[in-house]
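Student: With the sequence up front, the predicted model follows.
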Amino acid sequence: MDDKNNLNSALSEKAGISAPEIISATVVQNIQKFRKVQPSATSLVKGILSGNISDLSRAITLVESTNPEHLAKANEVINACLFHANKSVRIGITGVPGVGKSTFIESFGSHLTSLGKKVAVLAVDPSSTISHGSILGDKTRMEELVKDPNAYIRPSASGDTLGGVARKTRETITLCEACGFDTIIIETVGVGQSETAVHSMVDFFLLLKIAGAGDELQGIKRGIMEMADAIVINKADGDNIRKAKLAKTEFNRALHLFPAKKSGWTATTATCSSVTGDGIPEVWETISKFLQLTNDNNYFNNKRVEQNEYWLLETINERLKLNFYNNIEIQALLESTKKAVQKDKISPFAAAQILLEKYFK
């Protein structure tokens, strides 16, 4: 085919337009140089205490890092912020995928900021077990709340943490509180494996449900229902209002089957619509009543003390695991041990014992 026919073909390519040379090489170098400069722990703390969101984000990134070199610096930042923390309400929100957690949080968070609250949303996204990547799309789903000057959204990958709670969420709460956020919302992945972790770092635990999906029967099961301080049936709008009210009645009956909580609080049920906003103010009213009760009977402070003890032990377990896998001698021995296990030359339990004895020598 000749050149003329090539130009008339639907498969022919048109000459592209080259990008204009509007980017200064000097500017690029300056940006790259700036990114390489790592602020000191003192600088980060000063920025966090003054409400600087950029410094808060950089500190959280430092805390989430698995690089052993960042550990000392991260601990310095956290310890300096501890005195300025513990002045917020921590709310955990969980529910199965598709229940509308992100939409609910956007509507609920916007209501709180309208009341003058400063809201930090710590959203945990599931990590792929294959690529180990995470979409981290919560800022996209909460497009209105992310533009609110009194709100801060920080998505984090769940990694290999059971139950979908990011490994460093507990420390991130401290940093957000020091930065002046008085309401911390933690959104779990909602995979149903273990909500115990998020329950052990919040003051109020909210379980989102939907009607008409067989979820009522699942809700009657123990476990997560016992941990919930309130059950809210979301998406109660349009043709779904009647189903939502029926689901509320069923959950309310189920709650009476459980023993009384140590807090003295009786779990409640409610319906809401994250789209229309119906029922959203009532959710905050419920949380406010819970806080009033638990502050009066001192359960609030006692629970915070118990949580600190729990996370002490959890951190020890985490550090031991991290140090074990970062040990040079273990890394050298691990691969050969894996191959021996794969070829059935040694049992997994005996192999693990050998590696642990080597580590603790």
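Tutor: Nice, thanks for sending it over.
Student: Only C-alpha atoms from now on, for both contacts and neighbour counts.
Tutor: Will do.
Student: And the strands in this protein, which stretches?
Tutor: For the chain, applying DSSP state E gives strands covering 89-94, 119-125, 151-157, 183-187, 204-210, 230-234, 268-271.
Student: between the third one and strand 183-187, how many degrees?
Tutor: Relative orientation of strand 151-157 versus strand 183-187 (axes from the mean of the first three to the mean of the last three C-alpha atoms, to 10 degrees): 30 degrees.
Student: Identify all contacting residues around strand 151-157.
Tutor: 109, 113, 118-127, 133-134, 136-139, 145-146, 166 (C-alpha atoms under 8 Å, 6 or more residues apart in numbering).
Student: The same query, at a cut-off of 7 Å, please.
Tutor: Contact partners of strand 151-157, identified using C-alpha atoms under 7 Å, 6 or more residues apart in numbering, comprise 118-127, 134, 136, 138-139, 145-146, 166.
Student: Equivalent analysis for stretch 108-123, please.
Tutor: Identification of contacts with stretch 108-123 by C-alpha under 7 Å, 6+ apart yields 138, 145, 150-156, 176, 181-188, 280.
Student: and with 8 Å instead?
Tutor: 138, 145, 148, 150-156, 169, 176, 180-188, 274, 280-281.
Student: Please list only the buried members of those.
Tutor: Using 16 or more other C-alpha atoms under 10 Å as the burial test, these include 138, 145, 148, 150-156, 169, 176, 180-188, 274, 280 as buried.
Student: My guess is residue 291 contacts residue 301. True?
Tutor: No. Counting by C-alpha atoms under 8 Å, residue 291 stays clear of residue 301, with 10.8 Å between them.
Student: this is the other structure I want to compare:
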Amino acid sequence: MSLAKKNLTLDQLKSGVLTRDRLILSRAITLCESQLLEDQQMATQLIDSILSHTGKSLRIGVTGIPGVGKSTFIEAFGLFLLKKGHRIAVLSIDPTSKLNHGSILGDKTRMNELSQNRNAFIRPSPNSGHMGGISEKTRENILLCEAAGFDVILIETVGVGQSEVAVKDLSDFLLLLMISGAGDELQGIKRGLMELADMILVNKSDGKNIEQSKQTKIVFEQALHYFPNNINQWKIPVETISSRQPTNLDQVWQYINDYITLTKTNDYFYNNRKDQNLQWFHEGLSNQLLKHIFQDPKLSVKKKEIEQAIQQDKKSVASGIEALLKYAFP
């Protein structure tokens, strides 16, 4: 059943988001994530209507391998920021099973204390097979949270490894969490994500792991010397932290503020936001063109013919793509 038919008008959704009604904010996000055409049309109108109320938050991406402690860090960091008077939204992306297309969506249970604070909002979403560690509608969800008055948005990625570069295209600051003894020390120079990070945190630096974490920190600092200088003039810091105790969160926040000050001074922050919007447009356009091809009956039949020819080695992939494009756009 379409969410647009459940008694909430566009004006009611907009009003609820702007008056910081968390229940209506959740429904607005669900509307944006719906695959129904009627819901998608209403979601587009809603985003357009609240656009002038967006853009004032700090968007922080948090990524790292599974088990690195992203959720534990986000809860500790979120509670730290709440004490400083900020309103925190956490957009957590959970992996979708390729077999049954389901997601656990368990991050609220992993951030129990944070989820109970009225100045915090936690929204888990399935990535639904979307590449890059985020979901297809993460950007729209960011805008809705900004319109609802959340001034720090934390985006937690799926946590599958090096492919999670898409989070860089929607965040102002990217935190990369690592742990010692996971093999990352040896692979650090090879990781494309590492040079995209704005700060590297060696997590779980507590107890018997403190000394090993310090050694891992040194390894990452040495590896960063081999990377080219950032165009935003920022030197990537590496720090050890313990999310459970917690430690060094004030230092992490100071680095983030230093970065924002620098990049706003040299205009990188504003230019990056503009480039991200264009990237969002290009990605959305590509997705809609693909949906058009898949949903059009004639194009769907032609696509199946070409797929069969490719499977039978009668056509190459390149010629198959060219043939379908010529058929779709004569």
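Tutor: Nice, thanks for sending it over. This structure is a prediction, so every number in the text was calculated from the model and none was measured.
Student: TM-score for these two?
Tutor: Superposed pair, TM-score by TM-score structural alignment, normalised by the length of the second structure: 0.93. Supporting alignment: 329 aligned residues with a C-alpha RMSD of 2.1 Å.
Student: ok so, going back, more neighbours: which of residue 291 and residue 301 of the first structure?
Tutor: Higher neighbour count among residue 291 of the first structure and residue 301: residue 291, with 17 against 13, using other C-alpha atoms under 10 Å.
Student: Show me what the more buried one aligns to in the second structure.
Tutor: Under the alignment (TM-score structural alignment), residue 291 of the first structure maps onto residue 260 of the second structure.
Student: So the nearest residue to its match once chain neighbours are set aside versus residue 10 of the second structure, what's the distance?
Tutor: By the measure of C-alpha to C-alpha, 6 or more residues apart in numbering, the closest residue to residue 260 of the second structure outside its immediate chain neighbours is residue 269, 7.2 Å from it. Look at residue 269 of the second structure and residue 10 of the second structure: by C-alpha to C-alpha, to the nearest Å, they are 32 Å apart.
Student: aligned partner of residue 322 of the first structure in the second structure?
Tutor: Match for residue 322 of the first structure (TM-score structural alignment): residue 291.
Student: can you count the residues close to its match?
Tutor: By other C-alpha under 10 Å, the residues close to residue 291 of the second structure number 11.
Student: same thing with the one 5 residues further on?
Tutor: Look at residue 296 of the second structure: counted by other C-alpha under 10 Å, it has 12 neighbours.
Student: so what's the residue nearest to residue 260 of the second structure up against?
Tutor: 172, 260, 263.
Student: Check residue 70 of the second structure too.
Tutor: Residue 70 of the second structure touches 62-64, 156, 177, counting by C-alpha under 8 Å, 6+ apart.
Student: try 10 Å this time
Tutor: 62-64, 76, 92, 156-159, 175-178, 203, 243 (C-alpha atoms under 10 Å, 6 or more residues apart in numbering).
Student: distance of it from residue 211 of the second structure?
Tutor: Applying C-alpha to C-alpha to residue 70 of the second structure and residue 211 of the second structure gives a distance of 21 Å.
Student: for residue 151 of the second structure, same thing?
Tutor: Residue 151 of the second structure is 36 Å from residue 211 of the second structure, by C-alpha to C-alpha.
Student: excluding its backbone neighbours, what's nearest the aligned partner of residue 132 of the first structure in the second structure?
Tutor: Structural alignment places residue 132 of the first structure opposite residue 101 in the second structure (criterion: TM-score structural alignment). Sequence neighbours aside, residue 128 is the residue nearest to residue 101 of the second structure in space, at 7.1 Å (criterion: C-alpha to C-alpha, 6+ apart).
Student: Please say which position in the first structure that neighbour maps to.
Tutor: In the first structure, the residue matched to residue 128 of the second structure (TM-score structural alignment) is residue 159.
Student: Now for that match: which residues touch it?
Tutor: Listed by C-alpha under 10 Å, 6+ apart, the contact set of residue 159 of the first structure reads 124-129, 132-134, 165-167.
Student: buried subset of the residues you listed?
Tutor: 124-127, 134, 165-167.
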